[in-house]
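Novice: Next come a sequence and a model predicted from it.
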Amino acid sequence: MSSRVHSNDKSTETAMSFSFGFSSNDFSDDELAESTSVAALGDASANGAANGQLGSALDDVQLVDDISIVQPAQHSLESLLRGLQGVRLSFETVASPETGTVLYRRELFDIKHQLMSSEGDKELDIIVNEDLKRNVYEGGLKSWECSLDLVDLLSARRTDLAAVSKVIEIGCGTALPTEYVFREYLLSNRKNGLTLVLTDYNFTVLQLASLPNMILTWAKETLDRDQWAMLQRSEDPTVPVMDNELLLTADLLQRFRESLAERHVTLDFVSGSWGRKFTDIVHSLLPQCEGTTAASLVLTSETIYQPENLPLITETLLDLKGYIGGPTTVLVAAKDIYFGVGGSVLDFEKRLDGLNVQYNTTKIQSGLKRSIVTI
């Protein structure tokens, strides 16, 4: 692994204190097939960012006027939990390739089964049967391998996580990186406060994948075996209790709420397309605290694959970093080249160069070349 540090037109080579080693087959069962039919969230103008004028893509009128684009919306934890009560989650453990960090993830077949059991509509049919559909489904039910790159990077720097008070994940999908930060917070028994904001184009993904994975992590890391069984049998003592399934009873979800409150953890969710309305919503969930030394993380993986969305995702990330202020780190994990699509890490770096943004690129040594850009 190598790392490059960029500051305007300067470039130097530095060595990092940790290493990565992946194969191109990691997470192949869930990795999205490369396709030319991937979705775009609106063709944002590239001119403003290229000229160093931040904001033109965020304010593109198409993001508001195009009726095919899902408009941003905030969702409370309570609103998502209402759709999960009584659901039995089937899940699996996922180990990150480099550090072997174990995370919990709801099974894809289980999500699709719940969707198919719902009253059908066009959107749900697309989500169940397709990998991607323009302005309808952005592939968030599947885990992308670069999200595990972020987990390994965070794990290698886990001693720094004690200072983190805010995490925003853009295009979170299964939210494995945020899940890792949440897990470390739980295991540390800290109660100094943690704000988590999970965002994805699809509300369905947030409710059926992102939040369930957070609940699974909380349950596996904080409940003993007696509590695991008791909370699932609170309504029916004959309910079977399994190691790889979790029944979301009213009592279990209430204990989840209480545990978050006791630990001063807040969970918020935002669906819909990026743009000015999106960033305004996220701003409202992140009250600025002047003089704080607490650190913040803005995480995203596999979101720079579409060239026409590059100005929009770039300006979204920089807007959030600028708004939060203080020691805020943006981590962008991606494949070096998205064959058949056109996006690349190099294009992202060029856009950052055009905006005079300092960044560091860590190259991951694997069969399928990938990188993590730190801003």
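Specialist: In hand now; what should we look at?
Novice: can we go C-alpha only for contacts and neighbour counts from here?
Specialist: OK.
Novice: Going by length in residues, pull out the top helix of the chain.
Specialist: Within the chain, and with DSSP state H defining each element, the longest helix by residue count is helix 310-324.
Novice: Following the chain onward from it, which element is next?
Specialist: Following helix 310-324 in sequence order, the next helix or strand is strand 328-335 (DSSP states H and E).
Novice: Which neighbouring elements make contact with that next one?
Specialist: In terms of contact count using 3 or more CA pairs under 8 Å, 6 or more residues apart in numbering; DSSP states H and E, strand 328-335 is assigned the packing partners helix 145-156, strand 295-301, helix 310-324, strand 370-374.
Novice: Give the buried residues for whichever helix or strand comes after it.
Specialist: Remark: after strand 328-335, the chain's next helix or strand is helix 345-354, criterion DSSP H and E. Neighbour-count burial for helix 345-354, with 16 or more other CA atoms under 10 Å as criterion, is recorded at Val345, Asp347, Phe348, Glu349, Arg351, Leu352, Asp353, Gly354.
Novice: that older thread, mean neighbour count and distance to Ala33 for the helices and strands packed on strand 328-335 - can I get that in a markdown table?
Specialist: What follows is those, written out as a markdown table (neighbours: other CA atoms under 10 Å; distance: least, CA to CA, whole Å):
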| stretch | mean neighbour count | distance to Ala33 |
| --- | --- | --- |
| helix 145-156 | 23 | 12 |
| strand 295-301 | 24 | 16 |
| helix 310-324 | 21 | 20 |
| strand 370-374 | 21 | 16 |
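Novice: Check it against this one:
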Amino acid sequence: MEKRSASNSTKTEDSYPRFSLSSLGFGPSATSKCSLPPPPPPVEVLLSEEESSVKSNVESIIIDEGLTLLKGRVSTFDVFGVANSDLVPGKYEGGLKLWEGSIDLVKRLQSEVQEGQLLLRGKRVLELGCGHGLPGIFAGLVGAGAIHFQDFNAEVLRSLTIPNVKVNLEKHLNQQLSLLTDNNSISISPDVRFFAGDWNEVHQILPYGCNTVDQKETNVSLEDKSLDGYDVILMAETVYALSSLHSLYGLIKRSMHHPSGVIYMAGKKHYFGVGGGTRQFVNLVEEDGLMRACLLAGVADGSSNVREVWKFIFK
């Protein structure tokens, strides 16, 4: 997607409906009636495609006294030509902002690993709607064999996710990195890859997806493809829009290893005004009957809407 210069910013802001999903979880009272442009085709974004021309400030995020992650901060105007917006439907899906659920998810993953409830070493991990990618980065720090990051926007992957992955893995995994003399070229082990695209289509390029189009066939194919799929799927703040929950769940069923795959989801209990929320997604999963849901943590700190972390496994 072509970046807009400052001279084009007015046109950009007039052409796309904008709104902000605040930290309280509030959004617009109704979805814009404007027709949205078709999503860009799914594409793999290479590690070498990092967007170095976008100014980024690196900040420390303290998870606990034993774990600090690094994240970049980039401007939505520099990347998309849109100022003061968390979401532009059909164009930008909020990936440049660090949402609270990402930190909640990292903290819970760390607890699950420390308590012996989750083994990530050697596992195939997919982070959906990754944005900054901190949960996927944590999986890499504790030995995941493959970490694949997905976001709607290739620009988010180039300008934020890839730099975040590089700076964190350089700091914490020096023994598992092969640094080349060219600073713009870095080879990372384990297998780290990046994919951009809409949830309805991106399964077509995911290396470990089942690639079954028909939803009814998906449940059957899971029985026949026990060697396919991701062992762990991570997602934070992906369930805000009620209209996208079926697409998200369909992608998960196309991508998750059967029968031992597990999903970890963090998000707000309700996103007022946009219809989504963790409970709406849980209801969708329970109605489908394929997986079992378990509430792992609730966060009511007074600084935002009530947040939750859930775990899903096959029955």
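Specialist: Arrived safely, thanks for sending. A quick note: this is a predicted structure, and the numbers were derived from the prediction, not measured.
Novice: Which one of the helices and strands packed on strand 328-335 of the first structure lies nearest to Asp65 of the first structure?
Specialist: Between Asp65 of the first structure and those, the shortest gap by CA to CA is with helix 310-324, which sits at 15.9 Å.
Novice: Contacts made by stretch 30-37 of the first structure with the rest, please.
Specialist: Contacts to stretch 30-37 of the first structure, defined as CA atoms under 8 Å, 6 or more residues apart in numbering, come from residues 131-134, 139, 142-145, 338-341.
Novice: Go through these and say which is closest to Glu98 of the first structure.
Specialist: Within those, distances to Glu98 of the first structure taken as CA to CA reach their minimum at Glu145, with 12.1 Å.
Novice: Distance check, the closest one against Lys166 of the first structure.
Specialist: Between Glu145 of the first structure and Lys166 of the first structure the distance is 24 Å, computed by CA to CA, to the nearest Å.
Novice: cool, and Leu81 of the first structure?
Specialist: Note on Leu81 of the first structure: its distance to Lys166 of the first structure, by CA to CA, is 22 Å.
Novice: Please say which of those two ends up with more neighbours.
Specialist: More crowded of Leu81 of the first structure and Lys166, by other CA atoms under 10 Å: Lys166, with 21 against 18.
Novice: Contact partners for the aligned residue in the second structure for the more buried one?
Specialist: With TM-score structural alignment defining the correspondence, Lys166 of the first structure maps onto Arg124 in the second structure. Residues touching Arg124 of the second structure, when contacts are defined by CA under 8 Å, 6+ apart, comprise Ala144, Gly145, Ala146, Ile147, Tyr230, Asp231, Val232.
Novice: Arg124 of the second structure - nearest residue in space that isn't next to it in sequence?
Specialist: Taking CA to CA, 6 or more residues apart in numbering as the measure, Arg124 of the second structure lies nearest to Ala146, with 4.7 Å between them; neighbours along the chain are not counted.
Novice: likewise Glu44 of the second structure?
Specialist: Closest residue to Glu44 of the second structure apart from its sequence neighbours, by CA to CA, 6+ apart: Phe195 at 4.4 Å.
Novice: Where does the corresponding residue of the first structure for that neighbour sit: helix, strand or coil?
Specialist: Alignment note (TM-score structural alignment): Phe195 of the second structure maps to Val270 of the first structure. Here Val270 of the first structure takes the strand state, with states given by DSSP: H, G, I helix; E, B strand; the rest coil.
Novice: So Val270 of the first structure versus Leu285 of the first structure, what's the distance?
Specialist: Taking CA to CA as the measure, Val270 of the first structure and Leu285 of the first structure are separated by 10 Å.
Novice: Neighbour count for those two, which is higher?
Specialist: Val270 (25 against 19).
Novice: ok, the more buried one - contacts?
Specialist: With CA under 8 Å, 6+ apart as the criterion, the residues that contact Val270 of the first structure are Pro72, Ala73, Gln74, His75, Val197, Leu198, Thr199, Asp200, Phe203, Phe278, Ile281, Val282.
Novice: ok, the second one touching Ser273?
Specialist: If I follow you right, that is Ala73 of the first structure. No: in this structure, Ala73 of the first structure sits apart from Ser273 without contact. The criterion is CA atoms under 8 Å, and the distance is 9.1 Å.
Novice: quick one: which of these two has more around it?
Specialist: Counting neighbours by other CA under 10 Å for Ala73 of the first structure and for Ser273 shows that Ser273 has the greater number, 25 against 17.
Novice: Can you tell me the SS state at that one?
Specialist: Three-state assignment for Ser273 of the first structure (three-state DSSP): coil.
Novice: how about it, what does it touch?
Specialist: With contacts taken as CA under 8 Å, 6+ apart, Ser273 of the first structure has the following neighbours: Leu41, Leu63, Ile69, Val70, Gln71, Pro72, Tyr201.
Novice: Over in the second structure, see which of those residues survive.
Specialist: Counting by both residues aligned by TM-score structural alignment, their matches' CA atoms under 8 Å, the contacts of Ser273 of the first structure that remain in contact in the second structure are Val70, Gln71, Pro72, Tyr201.
Novice: To which residue of the second structure is the first one aligned?
Specialist: Taking TM-score structural alignment for the superposition, Val70 of the first structure sits opposite Pro39 in the second structure.
Novice: how much space is there between that match and Val58 of the second structure?
Specialist: In this structure, Pro39 of the second structure and Val58 of the second structure are separated by 30 Å, where distance is defined by CA to CA.
Novice: do the same with Thr278 of the second structure
Specialist: Between Thr278 of the second structure and Val58 of the second structure the distance is 30 Å, computed by CA to CA.
Novice: repeat for Leu87 of the second structure
Specialist: Looking at Leu87 of the second structure against Val58 of the second structure, where the rule is CA to CA, the gap reads 22 Å.
Novice: the more surrounded of the two?
Specialist: Leu87 (21 against 13).
Novice: so that one touches Leu96, yeah?
Specialist: No: here Leu87 of the second structure does not reach Leu96: they are 9.7 Å apart, not a contact under CA under 8 Å.
Novice: quick revisit: tell me the one of the buried residues of helix 345-354 of the first structure nearest Thr217 of the first structure?
Specialist: Distance to Thr217 of the first structure, by CA to CA, is smallest for Val345 among those, at 31.5 Å.
Novice: For the aligned partner of that closest one in the second structure, list the residues it contacts.
Specialist: Structural correspondence for Val345 of the first structure with respect to the second structure (TM-score structural alignment): Thr278. Contacts here follow CA under 8 Å, 6+ apart; on that basis Thr278 of the second structure touches Val239, Ala266, Gly267, Lys268, Lys269, His270, Glu308.
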